[in-house]
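**Student:** I'll drop the sequence and a predicted model, then ask my questions.
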Amino acid sequence: MNALRKGLNIFYKAEEVLLGILIAAATAVLFANVVLRYGFAANTSWANELVRYIMIWITFIGMGLCFRRGIHVGIDLLMNYLSKKATKVVQVIVNLLSISFLLFLGLYGLELVLFSIDTGQITPSLEIGMFWVYVVIPLGCALSIFHICMFTGKILSGSDELSLNNYE
């Protein structure tokens, strides 16, 4: 069990490091683009495109991290008035609905990846395969489903602590 926990902690840290690298890269590219555009009147058409694609990656990888930490926007007014048992039931139902939506989104994202590979779509400025942009959709959905399943397992195991960020 300790090895599993250690492996999960490494996985969680890698997820956070990847997000940090992506945010730093987007910041650096934007800064360089502003300096080049206004300081040297040089136009970099690829910079805006690269930052746009990095933001897509940040969004989908960050979605899983938000599920893990329990920081997605939610309405907990009803939950405050329910008993512990009813709260657990509602949370499991919400988690199952979330998983259903993420499966739907992930499968269509996978179709988009396969379509972009089959058609050979490339990005306009960077001229890289669009599948590199789209592959994060099923990946981010899978990460989110993993985190939701971990939390749901904690609920079903009878834990009294019902915070997503404490299942780690």
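**Tutor:** Received it, and whenever you're ready, just let me know what you need.
**Student:** CA only for contacts and neighbour counts going forward, please
**Tutor:** Noted.
**Student:** Return the distance of stretch 91-103 from the chain's centre.
**Tutor:** 16 Å (CA atoms, centre = their mean, to the nearest Å).
**Student:** How about it, which residues are buried there?
**Tutor:** Gln91, Val92, Asn95, Leu96, Ile99, Leu102, Leu103 (16 or more other CA atoms under 10 Å).
**Student:** this is the other structure I want to compare:
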Amino acid sequence: MSMTTLFGFLKKSIRLAIAVALVLMVGFVFTNVVLRYAFDSGLTWSSEVARYLFVWVVFLGSILAVVEHSHLGVDILVRHIPGWLQKLFFLLTTALTVAVMTLVVKGLLVLIELNLGITGPATDIPINNYYYAGMIAAILMSAVMAYQALSFVLTGRNGPTWAYDHDEESTS
């Protein structure tokens, strides 16, 4: 299986998971609102489950943004430097980001250990599910960024958007 196929599968899977989570969130919250105002009852667990889903949507969206090079970036400097220096900057910023993601994972491991056995008040779902979302996201984002950086430096592919759209700037 090629990396392009793997990334394509990853993007489709994440988009599907986000869509399902958003539909569930809206469904739970809407149902709860209708039950509260129309029938004077409600789903005690709906807001808690919606909160869990929201956290997962945010982190899954972050992974998707990394795969698609969609995160915000300041490229005013790198657009005007030679290609080899662009690659060096990309490697350095990727290394720095992976280092930060490593710190995030270490911090999340501490939080998971501190919160073992604690569950949500309405659902009894472990609170650590919040932290697992962040950990999975940090690990996947680091792996994707490392692959993209090495691929860009070695082959010129999978680079950031600023590496490919120099022609647009020269015509404007």
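**Tutor:** Ah, there it is. What you see is a predicted model; the values in this text were computed from it and never measured.
**Student:** quick one on the thing from earlier: looking at the buried residues of stretch 91-103 of the first structure, spot the one nearest Asn33 of the first structure.
**Tutor:** Ranked by distance to Asn33 of the first structure (CA to CA), the buried residues of stretch 91-103 of the first structure are led by Leu102 at 34.9 Å.
**Student:** Quick check: that closest one touching His147?
**Tutor:** No - taking CA atoms under 8 Å as the definition, Leu102 of the first structure is not a contact partner of His147, at 11.7 Å.
**Student:** Which two among the buried residues of stretch 91-103 of the first structure are spaced furthest apart?
**Tutor:** Gln91 and Leu103 (18.0 Å).
**Student:** Spatially central residue for the second structure, please.
**Tutor:** Ser62 (2.0 Å; CA atoms, centre = their mean).
**Student:** Do I have it right that that residue meets Ala137?
**Tutor:** Yes - the pair Ser62 of the second structure and Ala137 qualifies as a contact (CA under 8 Å) at a distance of 7.3 Å.
**Student:** Can you spell out which helices and strands pack onto the longest helix along the first structure?
**Tutor:** Secondary structure of the first structure per DSSP state H: the longest helix is helix 84-119. With contacts defined as 3 or more CA pairs under 8 Å, 6 or more residues apart in numbering; DSSP states H and E, helix 84-119 of the first structure has these neighbours: helix 131-134, helix 136-156.
**Student:** what's the mean distance for the longest one versus the second structure?
**Tutor:** Right, helix 136-156 of the first structure. In this overlay with the second structure, the average offset of helix 136-156 of the first structure from its partner residues is 1.1 Å by mean CA distance after the TM-score superposition for the first structure.
**Student:** Next, the angle from that helix to helix 84-119.
**Tutor:** 160 degrees (axes from the mean of the first three to the mean of the last three CA atoms, to 10 degrees).
**Student:** what's the matching range in the second structure for helix 136-156 of the first structure?
**Tutor:** Aligning helix 136-156 of the first structure against the second structure (TM-score structural alignment) gives residues 133-153.
**Student:** which of the residues in the helix or strand containing Arg52 of the first structure are buried?
**Tutor:** For Arg52 of the first structure, the enclosing helix or strand under DSSP states H and E is helix 45-69. By 16+ other CA under 10 Å, the buried positions in helix 45-69 of the first structure come out as 46-47, 50-51, 53-68.
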